[in-house]
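Enquirer: sharing a model prediction with you, sequence too.
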Amino acid sequence: MFARFTDPARRAVMRAGLLSMDAGRAALAPDLLLLGLAEECPLPHLPAPEALRAHLDTGRTRELLAAIGIDVDEVRRRTRHGVDDPALWRLRRSRANPLRVTLSGPLGVLPLETHTRKAVEVAMWKPGPVTGERLLWGLLADGANGMARLLHLTGGDVPALVRVAGIPVHRPRRTA
């Protein structure tokens, strides 16, 4: 599935997977896909990653290990050399269960939550490359995933992001 993704869009999904694994989550959720997008594909009107992080559960690993004097960033630099290589990551749909999509890489396999899978499918719906804007479209297309609310809470301009993503907005006709 990654064949159509631009490099920044692929890196955003990979980064979201790493964040999810670091947080100890069992599946890749749309909030971490949004954070990965903010880190790897900074789009106009998208909140800064730090603003998003303040509202997300990214795990307490850093705090807990820092309390006993361990620098998590240094440990990751030494042990995760090369895990961010796009060639090592795959996004696959299960043949037996087409609704199951997994992200696999050097650190393991992570299923996509339903809302994350929907976002990826919407991003891939139109022909052409999957870009950061298309992933944003996918995240905003599903009103039940809470991403518009999260963007609003973190200072994102949702109407402007709708324009950046190129989402068509149909306004009802006024009758005279």
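Expert: Okay, I see it. Numbers count the residues shown, from 1 in each chain.
Enquirer: C-alpha from now on. contacts and neighbour counts both.
Expert: OK.
Enquirer: ranges for the strands of the chain?
Expert: Using DSSP state E, the strands found in the chain span residues 90-93, 101-105, 108-111.
Enquirer: let's bring in a second model and compare:
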Amino acid sequence: MFDRFTDPARRAVMRAGILTMNAGRTSLATDLLLLGLAEEHPMPHLPDPAALRPHIDTGRTRELLAAIGIDVEEVRRRTRHGLDDPRLWRLERSRVAFLRVTLSGPMGVLPLRMHARKAIEVALWKPGPVTGERLLWGLLADAANGSAAILREAGADVRELVRVAGIPVHRATSG
């Protein structure tokens, strides 16, 4: 599935996988997909990762280790060098269970939760490359996944993000 992804979009999904494993989660959800997108593919009106983090559960490792003077990001840089190599990561649909999509890499295999899978499916829906804007479209296409709420809480103008991502807006007409 990654063959249609641009490098920044692929890195965003890979980063979401790393964030998921660092948080101790067993499956990839849309909140960390959104954070991975913000970290790897900044775009106009998308909040920076520091503004998003307080609204997303990324685990408490960073703050617990910081309390004793350990910079967890430096530890991760030193011990997990090379994990972001795109050749080591795969995004695959199960041949047996068609709705099961997994992200696999050097740290393990993560199934995508329903809403994260739907976001990827929407991004892949149109022909052509999957860009960060298309991932954003996938995240915003389903209000039930919570991405729009996280963006609003972080101070983003969601209507402007919809415009930037090129998401078509259908307005009801009176008649």
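Expert: Structure's in. What do you need? In this text the structure is predicted, and so the values were computed from the model without any measurement.
Enquirer: wait, residue 26 of structure 2 sits on residue 19?
Expert: No - taking CA atoms under 8 Å as the definition, residue 26 of structure 2 is not a contact partner of residue 19, at 11.1 Å.
Enquirer: more neighbours, the two?
Expert: Between residue 26 of structure 2 and residue 19, counting by other CA atoms under 10 Å, residue 19 is the more crowded of the two (19 against 14).
Enquirer: does the more buried one touch residue 30 like I think?
Expert: No - in this structure residue 19 of structure 2 lies outside contact range of residue 30 using CA under 8 Å: 11.6 Å.
Enquirer: residue contacts, the aligned partner of residue 55 of structure 2 in structure 1?
Expert: Matched across to structure 1, residue 55 of structure 2 falls on residue 55, judged by TM-score structural alignment. Residues in contact with residue 55 of structure 1 (CA atoms under 8 Å, 6 or more residues apart in numbering) are 150, 154.
Enquirer: and the gap between residue 55 of structure 1 and residue 152 of structure 1?
Expert: 11 Å (CA to CA, to the nearest Å).
Enquirer: contacts made by the longest helix that structure 1 contains with the rest, please.
Expert: In structure 1, with assignment by DSSP state H, the single longest helix is helix 7-22. Identification of contacts with helix 7-22 of structure 1 by CA under 8 Å, 6+ apart yields 2, 26-29, 32-41, 58-59, 61, 84, 86, 89, 103, 110, 130-132, 135.
Enquirer: swap in stretch 66-85 of structure 2?
Expert: 11, 14-15, 61-62, 65, 105-107.
Enquirer: ok, now with 10 Å
Expert: The contact list for stretch 66-85 of structure 2 (CA atoms under 10 Å, 6 or more residues apart in numbering) reads 11, 14-15, 18, 22, 60-65, 88-89, 105-107.
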